Structures are given as structure tokens and as C-alpha cells.
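**Q** Sequence and predicted structure, then a few things I'm wondering about:
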Amino acid sequence: MILPAEFYDRDPRQVAVDLLGCVLVHDSSEGRASGVIVETEAYRPDDPACHAYNGPTLRNSSIFGPPGTAYVYLSYGMHVLLNAVCGAEGVGSPVLIRALRPLEGVDLMRYRRGRGSNLAGGPGRLTQALGVSLEYDGASLVEGPLFISWGESAGGEIVATTRVGISRGAELPWRYLLHGEESVSVKPKVIARRNLQRRWGRVRDRSARRARPA
């Protein structure tokens, strides 16, 4: 099931947890490449590290789009990073997809990366492996060739740790990952919270039961 817009219309910290175990898919002219999301990072508009912190600009306009929009930008002039926009339109609360466990199209991912290992263990590596370019900035993750499908199991213990690669707000424990997963970008030095639970699956199951005819 492709995640609907309402999945993203929540606090990015919970969305970041619920995305673990889901599958990021890119269908391109070269073929399909996908991976299980094993690491995410949440940002809120009142967070100094968030690109929405100082308001809208031409560069960050997509971050203020409707829930389920892709916010794609160039980091340090070289790394393409993919975010999923969360919350209501105009808010500016993204979740950065930080690492994947390769699933489909591994040979294609190796070709794009020019190497046989560490294909998607980092936000810049995963976009290169999946062939995600800046052209996807502002695209819908709900419909189109780039989307995220629900995963029934995260496949490990979900923990919260501090964020990396930023100069402000790095102390906030808004990076979430599967503990012990080899594909994460940076192993956690400090674990702030353990055994976090995904909520979307339970909400979806309850909704399905209510809709089921007696």
C-alpha cells in the first residue's frame, strides 16, 4: 500500500518513527530500485536546523507544500537529499530519509553508485543509488514514480538518538533508527529513548475494523 497523504499529516517525529520499515521505491526508465527505510531524522519549523525556520524562500518553497510532498535539495553543493513533507500545508515540517537497506534493483544501485557495498547508508548515497535527482523537488510521494509503501514490520528495535551533520539543534534526539542495523549512516553514540512504537499500523487496523460490515 502506497502511503496516503494523511500518513504524513502529523507531527514529523511520529512520522519519522512510522517510516522505519517502510519501503522507498523509485520506478525509472532504467528500472525499479527500492530499499527498506532504516533511519530517519525529523525537523520542525521552530527548530533552528530546519530549512523552514526563517520562512519561505525560492529554494525551500517545497518544504511548505502539502503533506506527502518531496522536498529535495542539494547539501554542501554535492549531495542530493530527500525529505518527506509532514504536517499541514504551509507549516514546513520535513522528515529526512537517512538510510535504506537495499531491496530491489541492487545491481542498478551498484551501477549508479560505482561500488558494491554501502549502497544506501546515508542520505546522499541513497538518492544516488535510487536515481533521485533535484527534479523531484516538489513532486508527490503519494502518486508518481517516487513513492513510499507501508511495511508491516520495522524489523528491529526502534531507538531515538541525536541528529548528525548539522551545526544547530544537533542535541535534539530526533534521529530514529533500527538498533543494530548495519545500513544506518552513523551508529548512535547516545540512545535517548528505546523501544519506540509505530502507530500508523494500529490506527489503520482500527479504521479497517470500524469500516468492516457487521
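**A** On my side now, so go ahead. Residues are numbered from 1 along each chain as shown.
**Q** all contacts plus neighbour counts: C-alpha atoms, from now on.
**A** OK.
**Q** now the residue nearest the centre of the chain: how far from residue 74?
**A** The structure's the chain has its C-alpha centroid closest to residue 97; by Cα atoms, centre = their mean the separation is 2.9 Å. Distance, residue 97 to residue 74, by Cα to Cα, to the nearest Å: 14 Å.
**Q** Mutual contacts of those two, please.
**A** residue 81 (Cα atoms under 8 Å, 6 or more residues apart in numbering).
**Q** tell me the SS of residue 16?
**A** helix (DSSP: H, G, I helix; E, B strand; the rest coil).
**Q** how about the helices of this structure, start to end?
**A** 5-8, 12-18, 106-113, 123-130, 200-211 (DSSP state H).
**Q** what sits against the nearest residue to residue 22 once chain neighbours are set aside?
**A** Of all residues not flanking residue 22 in the chain, residue 151 sits nearest, at 4.1 Å (Cα to Cα, 6 or more residues apart in numbering). For residue 151, the contact set (Cα under 8 Å, 6+ apart) comprises 21, 22, 23.
**Q** can you put those in JSON lines and add distance to residue 155 and neighbour count?
**A** Formatted as JSON lines, those follow (distance: Cα to Cα, whole Å; neighbours: other Cα atoms under 10 Å):
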{"residue": "21", "distance to residue 155": "7", "neighbour count": "26"}
{"residue": "22", "distance to residue 155": "10", "neighbour count": "22"}
{"residue": "23", "distance to residue 155": "12", "neighbour count": "23"}
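**Q** A further structure is provided below for comparison with the first:
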Amino acid sequence: MSATNPFNREPNPLPSAFFQRDSRELATCLLGKVIRHFHQGLWLSARIIETEAYRRDEKGSHASLGLTHSRRALFMEAGTLYMYYARGGDSLNISAAGEGDGVLIKSGYPVVDEISGPESLELMRRLNPAASGELRETRRLCNGQTLLCRSLHLKVPEWNAQQLDPARLIIDDDGYRPEQIIQTTRLGIPLGRDEHLPYRFVDQAYAPFCTRNPLGRTRREGHDYHLFHAVPDAWKTC
């Protein structure tokens, strides 16, 4: 399997026009898509199960702090990768329509299919061991923004302010669509920085495997989160 023609099926990478939408819409449309990174001769893959939308005009966004060299990707064309360090690890974001707006890829779930076989999953596990040094459980490989990047070997110096690359890094549409989506508030937003905004989105089927399950026993639908069905017609452009 080569980097130039590695697929046993025809991939369906998202076109650049896909990212030309409001960050909140983009955050929902990215749910279910598959990030694939070619590393050490293998395609490492994870399905996007949790996202957060950010807008320049709200205080929780990096762009609200102004344009800098490290944040320049958020002010570039939609679909530009914005990577930064979070809690000592790499974090992946994608710019949306609207200068300064973007989406944080918060969590994923490892994919094993005709493109990424069991050997790809084993490499992901070696790249992201548990703190004890033992291999991490598959379901815990990508449940957090830094764990996702570590498992896929995505690094700030290589990918910040870059475009997706058909030979090395794609977001693939394999036809999967979430049946229900959870909408709730984002995680880790400091008090006074628009922490109340419901800009976090989770594929309900994968809720136990995201950063923090929004369907906890003490949480109430309609109060702590909202659940909505993904109507097929609404997903035609996703």
C-alpha cells in the first residue's frame, strides 16, 4: 500500500467548499466524518464524534484575542488547519466561513476498515500508550483533543496553517451519518468567557467515548443538553 494509491475503495475526501459554512453548522456536519493521516506507511483513522464551534465575536474563541502568527490559520480560508498546544499536547481545529471562526475536533473513535486495517489500529495504540506505559484501550485512544492528535500523529509544527493533503491527510466521507446529535455547552471555558453558549456537539451513539459524556446520570435533557434527530434532508450538503 503506497501513499499515492493506498485505498482498496475510492475515498471521498471533503471538498474545500464543504468548510465554507457557519462554524456551528460545520461542527455538526463534521460529526461522523473520518480523519485519515498517512504515517509510517499506514493510514491512521478516527471517526469524528465530538466537536466544538467557535466564533470570533464570542470571548471563548482564540480569534477574539486578535490575529497573531500562531493563530493566523483562523483568519485564512475555510478548511485551513489550526493547531495549537493544549495541556502539553497537540490540538486540531479547522477554520470555517467567517474570519476568525473555526471548529475544534474534540474527540474521535478509531476506525478499522478496508483503508485502515488492524495494523493501523495497533500503530495508533503504540503511538498513544497509557500513562503506565501499557497499551491504551481502543475506546480510550481518541477521547479528547490531545489524545486524538497523539493517536493520529498530528503535530503542530507540521500542520498548523496548512491545508488538507490528498496524499497525507484527508477528512473522508464514508457515508456514515449520526442518527441523533447532542448539543450542549463547551468544556473548559473559563467563567465570564461565554461559557454558557451551547456550541458543543456529540454523536449520541458515541457519547460514552467522548471527552466527557454529556448524558450523565444527573444531567437532564432540555436543561443540560438538547437532543435532536439528524433529518436526512438536512444532511444533504453534509
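**A** Right, received. Where do you want to start? For clarity, every value in this text was computed on a predicted model and none was experimentally measured.
**Q** Please state their TM-score.
**A** Remark: TM-score between the superposed chains equals 0.87 [TM-score structural alignment, normalised by the length of structure 1]; 201 aligned residues with a Cα RMSD of 1.9 Å.
**Q** Minimum distance to residue 55 of structure 1: which of the helices of structure 1 has it?
**A** helix 12-18 (17.7 Å; Cα to Cα).
**Q** now the closest one: which residue numbers in structure 2?
**A** Equivalent residues of helix 12-18 of structure 1 are located at 23-29 in structure 2, counting by TM-score structural alignment.
**Q** So which bits of that stretch are buried?
**A** 23, 24, 25, 26, 27, 28, 29 (16 or more other Cα atoms under 10 Å).
**Q** ok, so of those, who is nearest residue 74 of structure 2?
**A** residue 23 (11.2 Å).
**Q** so who does the closest one touch?
**A** 53, 54, 55, 95, 96, 97, 101, 102, 103.
**Q** if I line the two up, what does the fourth one land on in structure 1?
**A** Under the alignment (TM-score structural alignment), residue 95 of structure 2 pairs with residue 85 of structure 1.
**Q** In structure 2, what residue corresponds to the residue nearest to the centre of structure 1?
**A** Match for residue 97 of structure 1 (TM-score structural alignment): residue 105.
**Q** Now do the contacts for the spatially closest residue to that match that is not a sequence neighbour.
**A** Spatial nearest neighbour of residue 105 of structure 2, chain neighbours left out: residue 51 (4.9 Å); criterion: Cα to Cα, 6+ apart. Under the criterion of Cα under 8 Å, 6+ apart, the contact list for residue 51 of structure 2 reads 27, 28, 30, 31, 103, 104, 105, 106, 107, 200, 201, 202.
**Q** can those go into JSON lines with extra columns for distance to residue 187 of structure 2?
**A** Below are the contacts of residue 51 of structure 2 laid out as JSON lines (distance: Cα to Cα, whole Å):
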{"residue": "27", "distance to residue 187 of structure 2": "15"}
{"residue": "28", "distance to residue 187 of structure 2": "16"}
{"residue": "30", "distance to residue 187 of structure 2": "18"}
{"residue": "31", "distance to residue 187 of structure 2": "17"}
{"residue": "103", "distance to residue 187 of structure 2": "14"}
{"residue": "104", "distance to residue 187 of structure 2": "11"}
{"residue": "105", "distance to residue 187 of structure 2": "12"}
{"residue": "106", "distance to residue 187 of structure 2": "10"}
{"residue": "107", "distance to residue 187 of structure 2": "12"}
{"residue": "200", "distance to residue 187 of structure 2": "8"}
{"residue": "201", "distance to residue 187 of structure 2": "11"}
{"residue": "202", "distance to residue 187 of structure 2": "12"}
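**Q** No further questions, thank you.
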